[in-house]
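**Student:** The following comprises the amino acid sequence and a computationally predicted model.
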Amino acid sequence: MIVYEYPFNERIRTLLRLEDLYEKFQFFAHQPDPMQHHVALSTIFDMLEVAGRADLKSDLLQELERQRQTLLGYRLNPNVQPEMLDAILAEVDSVSSALVAAQGKTGQNVRDNEWLMSIRGRTIIPGGACDFDMPSYYAWQQRPADQRYNDIVTWFTPLVPLFDALGLVLRLLRDSGAPVKMIAVAGSYQQMLQGKVYQMLRLTLDETSGAIPEISANKYMLWVRFTTQGGDLKPKPLEDQVPFELTLCNF
């Protein structure tokens, strides 16, 4: 199954972009090749670019506190397992405390590193980080893989509380919705939302269907148009019936 996600607002869009960057960073940082470590370092720069557009730290702290209060309200619900509830509450408290303890602006340690900032300035230029442009960076790339990895982890560590909080918020959001089986007739599906506010949509498809959802939505209506790819990979309208699962998520 393939899961497609669609954010309903800019805040969730930013969180999903950062999550995607974090997954790429995790993959490339654990690879041994200098080129892969170059991608990992460039991904940190991309994270700072995305995170710098909003006050994510305070926004995440507010959301975690809202979730904490909501979860506390479930204590008297007989259908809720107290052990699971306590575990989630403990995780929310732990992540919130670590984020509060994080000092300074997000990624300030990287911004204060003149050498890293010189690399960032060169990487935005196509081919700008060649050995003749930055011999010191080239020399660093020739170091043993474990030394390079330890450096990258050191530079990224101050960002860990932010990404732990981000991951928890998105996990709670995804768990807030229940999947419903739907069928798109002639490759199209519409649903009136009647002004109800959602944060994110999740659409699950069988990977063998060959269908690709193109999603647009606002607080009044949701529209999904399915396409498929030919040999030239250009999207083409799909006129078949398409079964899928739809999950509307909201805190």
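**Tutor:** Sure, I can see it. Residues are numbered from 1 along each chain as shown.
**Student:** okay, CA-based contacts and neighbour counts for the rest of this
**Tutor:** Noted.
**Student:** Can you get me a residue count around the closest residue to Leu61 other than its chain neighbours?
**Tutor:** Of all residues not flanking Leu61 in the chain, Ser96 sits nearest, at 6.3 Å (Cα to Cα, 6 or more residues apart in numbering). Neighbour count for Ser96, taken as other Cα atoms under 10 Å: 22.
**Student:** State the three-state secondary structure for Arg66.
**Tutor:** Assigned with DSSP: H, G, I helix; E, B strand; the rest coil, Arg66 falls in the helix class.
**Student:** Tyr6 now?
**Tutor:** Going by three-state DSSP: Tyr6 is strand.
**Student:** ok, and here's another one to check against it:
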Amino acid sequence: MGNYIILNNQMDNEIIYEHPMNERIRGLLRLEHLYAIIRYHLKNNGDSDYITVLATLLEISELLLRSDIKNEIIKELKRQSDVLNTLKNSEEIDEDRLSMAKNLINEQLSHIQNPLYQPADVFKNNEFIKIFSQRMNIPAGTCNFDLPRLHHWLNESEQKKKEEIRNWSSDLNPINHATYILLDNIRKSSSPINQNAASGFYHQQIESNASCQLIRIKIHSESPFYPDISGIKNRFTVRFMEVDTLTSKQVQTKGNIDFELHCCTF
């Protein structure tokens, strides 16, 4: 698996909340989330960790099979490549960094747009994985008496299990790498703006000549509030919520909340 995705967005004393502004970014964030789960559990060696890794690889496979996300990744790689091409004559651009960024994108494009590349084929066509997938649809279906082959595999050496997982998921690596590159470029594209949500509410209209792919909001990690973000192409709304201690229901806070806003577009 790739070494790119972190499990959560908590950094130092801040928590980052994100909201995709279109379906393409929504799909990328879902992939990133699933790869993060895999990366986390591969650091551990418990039976439940390996079962979670297999189950999550199945989720990634289903996501790729049921959606057009592969083509959306190709489109976004091409779009970002075009953006980089427009910057090549700018005096303020570091040519070495620009060339490196273009090479990273072109490398992933060469893999993913190859007509022979069908991500998740290796994993989904494995007999053991097919059996595991069927049992996953049954509550507690992975008990050792229901699936002795899984029980046998879980008792193999850590080295063998991780090597087999690498082999089974090898054709998913280009998707993983492309997801990281695309989201990393988008996240780094904006400058932070300090904003205030009066009575816990903030609304922003996006100008017609501008665009936004991803909303990011940073607040202090000890804040009792969290942002509930909703948005479409040209506007978004943020409501800061808290949990009512009496009813356990979420309610919009009546206080004024300072936060850091990023409207990201590459």
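**Tutor:** Cool, the structure landed. Just so we're clear, the structure is a prediction, and the values are computed from it rather than from any experiment.
**Student:** Superposing both, give me the TM-score.
**Tutor:** The pair, once superposed, lands on a TM-score of 0.93 when counted by TM-score structural alignment, normalised by the length of the first structure; 251 aligned residues with a Cα RMSD of 1.8 Å.
**Student:** The counterpart of the residue nearest to Leu61 of the first structure in the second structure: helix or strand, and which one exactly?
**Tutor:** In the second structure, the residue paired with Ser96 of the first structure is Leu109, using TM-score structural alignment. Assigned by DSSP states H and E, Leu109 of the second structure belongs to helix 95-112.
**Student:** average distance between that helix and the first structure?
**Tutor:** With mean Cα distance after the TM-score superposition for the first structure, helix 95-112 of the second structure departs from the first structure by a mean of 1.7 Å once superposed.
**Student:** Report the buried residues of that helix.
**Tutor:** By 16 or more other Cα atoms under 10 Å, the buried positions in helix 95-112 of the second structure come out as 101-102, 105-106, 108-109, 111-112.
**Student:** do the same with stretch 152-166 of the first structure
**Tutor:** Buried residues in stretch 152-166 of the first structure, defined by neighbour count with 16+ other Cα under 10 Å: 152, 155-156, 158-159, 161-166.
**Student:** ok, now stretch 214-227 of the first structure?
**Tutor:** Applying 16+ other Cα under 10 Å to stretch 214-227 of the first structure flags 215, 217-218, 223-227 as buried.
**Student:** Is Leu76 of the first structure in a helix, a strand, or coil?
**Tutor:** Put simply, Leu76 of the first structure is coil when judged by three-state DSSP.
**Student:** what about the aligned partner of it in the second structure, how many residues close to it?
**Tutor:** Using TM-score structural alignment as the criterion, Leu76 of the first structure maps onto Asn89 of the second structure. Other residues lying near Asn89 of the second structure total 9 when counted by other Cα under 10 Å.
**Student:** how close does Asn89 of the second structure sit to His151 of the second structure?
**Tutor:** Using Cα to Cα, to the nearest Å, Asn89 of the second structure is found at 59 Å from His151 of the second structure.
**Student:** Same check on Ser199 of the second structure?
**Tutor:** 54 Å.
**Student:** Arrange the buried residues of stretch 214-227 of the first structure in a markdown table, one row each, with secondary structure as further columns.
**Tutor:** Formatted as a markdown table, those follow (three-state DSSP):
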| residue | secondary structure |
| --- | --- |
| Ile215 | strand |
| Ala217 | strand |
| Asn218 | coil |
| Trp223 | strand |
| Val224 | strand |
| Arg225 | strand |
| Phe226 | strand |
| Thr227 | strand |
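**Student:** Return the residues in contact with the closest residue to Pro20 of the second structure other than its chain neighbours.
**Tutor:** Sequence neighbours aside, Leu214 is the residue nearest to Pro20 of the second structure in space, at 4.7 Å (criterion: Cα to Cα, 6+ apart). Leu214 of the second structure sits next to 18-21, 25, 186-187, 263-265 when contact means Cα atoms under 8 Å, 6 or more residues apart in numbering.
**Student:** Mind doing that once more with 6 Å?
**Tutor:** By Cα atoms under 6 Å, 6 or more residues apart in numbering, Leu214 of the second structure lies in contact with 19-21, 264.
**Student:** for Val110 of the first structure, same thing?
**Tutor:** Counting by Cα under 6 Å, 6+ apart, Val110 of the first structure has no contacts.
**Student:** Just to confirm, what residue in the second structure is aligned with it?
**Tutor:** Per TM-score structural alignment, Val110 of the first structure is aligned with Phe123.
**Student:** Next one: that match from Thr245 of the second structure, what distance?
**Tutor:** Applying Cα to Cα to Phe123 of the second structure and Thr245 of the second structure gives a distance of 46 Å.
**Student:** same deal with Ser61 of the second structure?
**Tutor:** 41 Å.
**Student:** per the alignment, Asn173 of the second structure corresponds to what in the first structure?
**Tutor:** With TM-score structural alignment as the criterion, Asn173 of the second structure matches Val160.
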